[in-house]
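>>> turn this into a model:
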Amino acid sequence: MKEKLERYAIFRLLAALFRTRAVRFIIPVAVIALVYIEGSHELKQIHIGQTMRQLREMPKPAVLLILATALLSVAVMSGYDFLIRHHFRLKVSARTTFRYSWISNTFNNILGFAGLTGAGVRTLLYKRSGVPAAKMGQAVLFLSPMVITGLSILSWTVVAGIFPAWELFAVHKWLEVAVYGVGLYLVFFVGVQRSALFAKWFNRGGERIPFVTVGASLGASFLEWSFAATTFWLISRELLGPVSFSETVGLYIVAAVAGILSMAPGGLGAFDLTVLMGLQIMHHSSDEAMAVLVMFRLFYYIVPWLIGLLLVAVDFASKGLAGTGPEPEFLSESSSGETECPAVKKGAVPAPASASSCASATASTSEGSGILNAWQRFWRWPGQYGFLTDFGAWALGKLVLIGGLMLLLSAATPALLHRLRFTERLLSLPLMQLSHLLTVLIGFLLVLLSRGISLRVRRAYQLTTLLLWAGAVFSFTKAFDFEEAIFLLIVAFMLWISRDRFYRESAPVTGRLLGFWFLMTTLIALSYYLLGSHMLDGFFKHLPMKPRNRVVHDMLTPHDYAITAALGLAGAWFLITIMLLLRPYRQLKLGASPEELDQLTLFLQKTPGSYLTHMLYSGDKGLYWAKDGRVLFGYAKSRDKLVVLGDPLGPRELIADAIVEFQQYADKYALTVVFYQVGEDYLSIYHDSGYRFFKLGEEALVNLEAFTLSGKRNTDLRTVNNRFEREGYTFEVLTPPHTAELLQELNAISTEWLDGKKEMGFSLGWFDETYLQRAPLAVIRSANGQALAFVSLAPVYDRGRTMSIDLMRHRKDVPNGTMDWMFLRLLLWCKEQGCARFNLGNAPLASVGQNKRAMREERLASLVFRYGGRWYGFQGLRRYKAKFSPEWEPRFLAYPVSAVLPLLTVDLVRLVNRRMKTGG
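You can find the predicted model right below:
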């Protein structure tokens, strides 16, 4: 029965994890994979070289016309934002509305995921203009059903034969069904727009939607899809020659329907394969079809998105999306994804159990909160995307990344012949070849440095700025590629005007992160080589004349591409390694020095400690003194987090400001602060600082003033006490300094108890002679004087009122009840010493997630507590400590909203299970 319950608990755990993560993304990922598997035949016929040749030889006037139409296609999407601005009476200027629209719509086009990205970005942007997230939640829900109405209108034009797609339907009947389905959506939309149910769910105040608003939404959506279709036709006409406007637009409409139904970002996969098949049915080659796709994605998706990144970067540089000045991201309103919670502030609803509940609490006070809350719970909106916490810096980082990839792509693709000849007249061939190699090296370095830019690391900014200028110069000297040079100079200018915001000294670098970036850059290097070496024939074989120019022949060989890729990758990693070795990370103190421990002793003579304070003497934790030395944090580093052990020590009125000061200290190194095993006293302060909570368990505290061996309830304890006294066992408490002989004897007990297992640390003591010399030791000896068990005590530094247990060890063959007698005698001894309370330690996961409305993670922890006895005796430990009739105090984990709790749990487990080096 127990095994069945354990299997059921594991199944529930996996099911919940699957529901929270995988379901939200499995549909688009599966569709993309399926589409590309099914379309492998079409994809194999594509020659990248010929495709690139077609793109690079497009006439400039045609490029400008297509670009203008594509940008106009994105601009008309602002009609959505102007609609919600008017309907919800948002106090945002027209200029700001247009800018917010451009940014959110282009990000949504690139990342997609059922409109989730656009919703999150909109909420973040409008929040900077004072629009509450709850109100934007209603606005986004109001907007969501309108977006595809224009495509639905166009679907009817396909059905009516205005823009025919019959040949495509004949090959794939499901496309015809899909078009009819999207067409019917218009009927559904118009039918429910004026209904009371729609008004209750989606409209502010529950009022019916005015006819003017319905018409405006249909018009905005129709213009968006119509201009997009026109952009597609212009590209097709330029690359394919004279093509039928009606057939080309019909193909686009059908492909857009397939892309919408796939839910993938930008319709990736379904849209592309439908276009490939449709253009081949229209008697165009797969290379020509691929060129149309690449150009459409470039002009309609990537170029507008780059403009959106620049708009974000400009805002970041001028006033900042994270507030004014180079303040850390945790001080930003948007950093935690929090929403202002007026209902809680006014006392209209009880304070939420976690910081993330604030948006839900606010939304629950308004009309239509049911569907809003359900939508937020499923998608974890608006905090789904962590990059939104520091949007401006993230945008700059992506601009640098794109700049690096652009340099590599430019170096991998053959330059235009007339540019090569022009550059050869000005420069020598060796200089051009050196410029080509340095361009590749700079490209790899920019890719690697982009993360440092997103994290606002000062040294990354300095080196990146230099590389951008150098990359612009070498783009000219390599093959007169002025387009790349202009883009790099624009990015360099954006970095320069944002220079004051790069304040961090360094950022954490883990082995896993290095492995990821090494794998990514290796794949980029391989792609560079394959692109450069295998596309030459496809690039040149369709030219009227074969290239006979010496510079072309000498610069464009597969051997050169292989050498350049290897040298560029190796050189970039060599320079990055030197930077990592020389980074100023050593300023972050990861252990306490003997001088700091002496300072800790003086501090505790004036300031009360806590149940975990004695662990600071182990030396594996750094000590941070805030508020001019009046508040103390004991912390250790785990990956990208500084984990504080227990609550800060110091006057309560200084704690809030001290937390901000410590967060600023951690933020200089791109680290976040987590508080481990905190009590209830400071929860409101943590909440105001942007933290959520997870209950870790309960602390067992025995009231020594009420503790006695008399009474029926303590019969078992009296029996144990009488038996051990009768058999001649002795109990003694030894105060430091301890003799070397005693410590050697106890070390033998500890070694036998460990039985080859590794010592734990951080929140647990371990056998270290220097550490054990700081507190009393309780020892049980047999009748013949042999030490059988020992316990190290941990003073709480509250003027002797409380004592806590620390290290517990015993031999394997001790009599039953030995540790019961140890605890019993410790309680009596501490009572004799005048202590009021004794801390028996923590019972992990005790009383966690028992309420059915508790956090999902805590309910999962409750299953582990009940059915995880095979791995750890959670229930047994709590029952054991309950023998001594303790009072139970809860202990919590306080973590920032941006942290992912499962990953944080892994970091904490690793921290507790590793021994850190002592000393400074």
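>>> hey, let's count contacts and neighbours off CA atoms from now on
OK.
>>> the top strand by length along the chain packs against which elements?
Counting by DSSP state E, the longest strand found in the chain is strand 691-703. Judged by 3 or more Cα pairs under 8 Å, 6 or more residues apart in numbering; DSSP states H and E, strand 691-703 is in contact with strand 837-844, strand 887-896.
>>> distance from the centroid: which residue in the protein tops it?
Taking Cα atoms, centre = their mean, the residue of the chain most remote from its mean C-alpha position is Arg726, at 61.7 Å.
>>> could you pull out the strands for this structure?
For the chain, applying DSSP E gives strands covering 622-626, 631-638, 641-645, 672-678, 691-703, 730-734, 777-781, 787-795, 802-810, 837-844, 887-896.
>>> next, format these as CSV and append distance to Leu306 and mean neighbour count.
Converted to CSV, the strands of the chain look like this (distance: least, Cα to Cα, whole Å; neighbours: other Cα atoms under 10 Å):
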stretch, distance to Leu306, mean neighbour count
strand 622-626, 42, 21
strand 631-638, 35, 24
strand 641-645, 32, 24
strand 672-678, 30, 23
strand 691-703, 34, 22
strand 730-734, 70, 17
strand 777-781, 66, 21
strand 787-795, 58, 23
strand 802-810, 57, 21
strand 837-844, 49, 22
strand 887-896, 31, 21
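>>> format those strands as JSON lines; extra columns: distance to Asp907.
Shown next, in JSON lines, are those (distance: least, Cα to Cα, whole Å):
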{"stretch": "strand 622-626", "distance to Asp907": "17"}
{"stretch": "strand 631-638", "distance to Asp907": "6"}
{"stretch": "strand 641-645", "distance to Asp907": "9"}
{"stretch": "strand 672-678", "distance to Asp907": "11"}
{"stretch": "strand 691-703", "distance to Asp907": "15"}
{"stretch": "strand 730-734", "distance to Asp907": "37"}
{"stretch": "strand 777-781", "distance to Asp907": "32"}
{"stretch": "strand 787-795", "distance to Asp907": "26"}
{"stretch": "strand 802-810", "distance to Asp907": "23"}
{"stretch": "strand 837-844", "distance to Asp907": "17"}
{"stretch": "strand 887-896", "distance to Asp907": "12"}
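>>> nearest to Val257, of those strands?
strand 887-896 (40.1 Å; Cα to Cα).
>>> what comes into contact with the closest one?
Contacts with strand 887-896, where a contact means Cα atoms under 8 Å, 6 or more residues apart in numbering, come from 336, 672-680, 686, 690-703.
>>> rewinding a little: how about the strands of the chain, which one is nearest Arg915?
Closest to Arg915 of the strands of the chain is strand 631-638 (Cα to Cα; 11.0 Å).
>>> next, the angle strand 641-645 makes with that closest one.
If you take axes from the mean of the first three to the mean of the last three Cα atoms, to 10 degrees, strand 631-638 sits at 130 degrees to strand 641-645.
>>> what's strand 631-638 packed up against?
Using 3+ Cα pairs under 8 Å, 6+ apart, strand 631-638 sits against strand 622-626, strand 641-645, helix 652-667, helix 901-912.
>>> before we compare anything, build this one as well:
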Amino acid sequence: MTRAATERDAARRWLPSGETTVKLLTWSTRVVALLAVLSVLLPGSRRPQLREALGAWLNLPEQATVAAGAVVLTSGVMLWLLANALRRRKRRAWQVAVVVTALITVAHAVAWRHGIGSGVTALVLCGALIATRKHFTAAPDPVYGKWRALRVALQLLGAGFAAVFVLLVGTPRRLSGDPSFLDAVSQSLLALIGVSGPVHPVAWLDDLTAAIGLVFGVGAALLGGYYLLRSAEPKPGLAADDEDALRALLATRGRDDSLGYFALRRDKAVVLSPTGKAAVSFRVLAGVALASGDPLGDLEAWPGAIERFLAECRANAWVPAVIGCSERGATVWVRYGLDAIELGDEAVVDATAFSLDGRAMRGVRQAVAKLRRAGYGVTVRRCSDIPDDERADLADLAERWRGTETERGFSMALSRACDPADPDCVIVTATRGTEVTGLLQFVPWGPDGLSLDLMRRDRATGDNGLNELMITDLLAACPTLGITRVSLNFAVFRAALERGGRIGAGPVARLWARALKLGSRWWQIETLYKFNAKFAPTWLPRYLVFPAVRDLPRVALAAMEAEGFGGRPPALLRVLNR
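Presented below is the predicted three-dimensional model:
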């Protein structure tokens, strides 16, 4: 078999069977949902005789029409929300979709007198879903399951019932006759589905209680459905066995990727190849399984780890994505039917050739000399060489100097500082007198490399150039540490900034560069590029890997949230995850 044929087979293994069928069902679901909503908002009056006959035969009350309209409207909205989960083949979404399409069909056939086409299309879709049930195999949410959905729905229904009941009981003069306690209870319950009960309030109170009850009833159905179908997001945590396996792989192949050590973040999960010689580390956010860097371990074992990772994504309806992989890594991922775009460049400095001499280094040289005259000193040590009490103090300072509520970084950040579990990390501290004013942490990149992890400084220190001083002294200390190469910050869209600033750049390149400079006001895009460029590094491209263009917004949201630059607001997450 040729290599091209092998790659095509690998891509087909990533794409599940029945892909076209699922796409068709997804769009059909959206069409049926839209028809259902329009049948309520824009009612017609086509051939209601059959429904009227069924209603009379079943002895349905007049209010059944209003209730059926509420059911159709709520079901239409829920069906629209279900379409995306069906696209990801979630089994629970399929189960709910079958129930919802059946409800729309029954509501149209029995009580709702408008939009017969919506009922017929819902019936056809229900049959199609049942006939294709084998394609919907993605596991349900392992953390936020049906019990949370039930709890939220009951809470909203209880709140709606209480609000209507208090209005009825608290305004007896606004009610016709002398309704009993049970009548008020019955009216409050029926209001949740838009049906009038045995109590007859004055017009404005009747409209108010009906509106409140229906809003809470529809809200319970929709929010309960959200919790029932929300993307699986396992609680982050690196198991001890997985950490041991990763450290063993780093000990043998750690020099292959400067981002390899960041696989030891404690908010990541790991999948190993069948042989245990390769691994993919990732975190699940917003339905995206976001891996970072290249797979760890033996290149020949990468396919086994990648296939297991993709299989887990299929089983849980996660969107697979990789942030910050190298060109070699992107080449391997693309063979599995994924796509890749250049995300930016990593700055790698050759420590053996670095020097402050020359005109190009004039700015760094002057900043370093100025701080030395001001009394600043720098200490470079392995984490294992720092006393425990001093290490704890440095970790405290790093936390205090962070400046933001969320930790920044994911693909090139370890999320901990001066930890005893990382004895080979290199800690660089800047001091003025006895006061520590700056801190850098570098993680190992194999036996002869370092990768920048943490860059913190006391914001009360007004002197510029402190980071330049610490990096310069680290590079000077590299020969005694046995280090030949140092990876600095990752510069996002560096090539685009550079192209847009060249003479003769086209209008699109200039416009894109201006947009990136505007974004630099919030995300330091241009600032990091210019800072890295001071040290005359070699630029190594890094890539973002994703399944399809339609998945890019979701992947971008997950990547921004992981890196601490946006995504879902933390306050919203705390509310949703209670």
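>>> tell me which of the helices and strands packed on strand 631-638 of structure 1 sits most buried.
For those, average neighbour numbers computed from mean count of other Cα atoms under 10 Å are highest in strand 641-645, which has a mean of 24.
>>> OK, contacts around Val74 of structure 1?
Trp102, Asn105, Thr106, Glu224, Tyr300, Pro304.
>>> which one of those has the most neighbours?
Sorting the contacts of Val74 of structure 1 by how many neighbours each has (other Cα atoms under 10 Å) puts Asn105 first, at 29 neighbours.
>>> map Ser411 of structure 2 onto structure 1.
Mapped onto structure 1 by TM-score structural alignment, Ser411 of structure 2 lines up with Ser763.
>>> over to Ala111 of structure 2?
Match for Ala111 of structure 2 (TM-score structural alignment): Lys478.
>>> I figured its match hits Leu438, correct?
No: contact criterion Cα atoms under 8 Å: Lys478 of structure 1 and Leu438 do not qualify, at 9.3 Å.
>>> higher neighbour count, the two?
More crowded of Lys478 of structure 1 and Leu438, by other Cα under 10 Å: Lys478, with 26 against 22.
>>> thinking again about what came up before, any idea how far the match of Ala111 of structure 2 is from Leu420 of structure 1?
8 Å (Cα to Cα, to the nearest Å).
>>> quick one on the thing from earlier: from the contacts of Val74 of structure 1, which two are the most distant?
For these, the farthest-apart pair by Cα to Cα is Glu224 and Pro304; their separation is 14.0 Å.
>>> ok, now how distant is Arg866 of structure 1 from Val848 of structure 1?
Per Cα to Cα, Arg866 of structure 1 is found 10 Å from Val848 of structure 1.
>>> again with Arg856 of structure 1
Remark: distance between Arg856 of structure 1 and Val848 of structure 1 (Cα to Cα) = 11 Å.
>>> of the two, who's got more company?
Neighbours per residue (other Cα under 10 Å) separate Arg856 of structure 1 from Val848, with Val848 holding more: 24 against 14.
>>> Thr461 of structure 2 is in contact with Thr437, isn't it?
Yes: using Cα under 8 Å, Thr461 of structure 2 is in contact with Thr437, at 7.0 Å.
>>> state the distance from the nearest residue to Gly137 of structure 1 once chain neighbours are set aside to Ser262 of structure 1.
The shortest distance from Gly137 of structure 1 to any non-neighbouring residue, by Cα to Cα, 6 or more residues apart in numbering, is to Leu372 (6.9 Å). According to Cα to Cα, Leu372 of structure 1 stands 24 Å off from Ser262 of structure 1.
>>> and those two? Which one has more around it.
Summary of the neighbour comparison: Leu372 of structure 1 and Ser262, criterion other Cα under 10 Å, with Ser262 having more neighbours (24 against 21).
>>> which ones are touching that one?
Going by Cα under 8 Å, 6+ apart, the list of residues near Ser262 of structure 1 reads Ile27, Pro28, Val31, Ile32, Ala270.
>>> and Arg122 of structure 1, by the same measure?
Tyr100, Ser101, Ser104, Met136.
>>> quick check: it vs Leu448 of structure 1, distance?
Arg122 of structure 1 sits 29 Å away from Leu448 of structure 1, going by Cα to Cα.
>>> can you report how many residues lie near Lys134 of structure 2?
Applying other Cα under 10 Å, we find 12 residues neighbouring Lys134 of structure 2.
>>> make that Phe169 of structure 1, sorry
Other residues near Phe169 of structure 1 number 16, with proximity taken as other Cα under 10 Å.
>>> which ones are touching it?
The contact partners of Phe169 of structure 1, taken as Cα under 8 Å, 6+ apart, are Leu175, Glu176.
>>> if we go to 10 Å?
Leu175, Glu176, Val177, Val179, Val254, Gly278 (Cα atoms under 10 Å, 6 or more residues apart in numbering).
>>> the last one reaches Ala289, doesn't it?
Going back to what we said before, that points to Gly278 of structure 1. Yes: assessed by Cα atoms under 10 Å, Gly278 of structure 1 is found in contact with Ala289 at 8.8 Å.
>>> not counting sequence-adjacent ones, nearest residue to Thr352 of structure 2?
Leaving aside its sequence neighbours, Thr352 of structure 2 sits nearest to Thr484 (Cα to Cα, 6+ apart; 5.6 Å).
>>> so what corresponds to the one you found in structure 1?
Using TM-score structural alignment, the equivalent of Thr484 of structure 2 in structure 1 is Ala836.
>>> repeat that for Arg328 of structure 2.
Matched across to structure 1, Arg328 of structure 2 falls on Asp681, judged by TM-score structural alignment.
>>> in the stretch 51-200 of structure 2, which spans are helices?
In the stretch 51-200 of structure 2, the segments counted as helices under DSSP state H, counting those that start in this stretch are 63-87, 91-110, 116-131, 146-170, 181-191.
>>> quick check: buried residues in the first one?
When you say that, I think you mean helix 63-87 of structure 2. 64-87 (16 or more other Cα atoms under 10 Å).
>>> elements contacting that helix?
Where contact means 3 or more Cα pairs under 10 Å, 6 or more residues apart in numbering; DSSP states H and E, helix 63-87 of structure 2 is packed against helix 19-41, helix 91-110, helix 116-131, helix 181-191, helix 203-229.
>>> deepest of those helices, which one?
Of these, helix 91-110 is the most buried (mean count of other Cα under 10 Å), at a mean of 22.
>>> ok, Ala163 of structure 2 - how many residues close by?
Using other Cα under 10 Å, Ala163 of structure 2 has 16 other residues around it.
>>> joint contacts of Gly278 and Ala289 of structure 1?
Common contacts of Gly278 of structure 1 and Ala289 (Cα under 10 Å, 6+ apart): Asp272.
>>> which residues does Leu754 of structure 1 contact?
Applying Cα under 10 Å, 6+ apart, the residues contacting Leu754 of structure 1 are Arg809, His810, Arg811.
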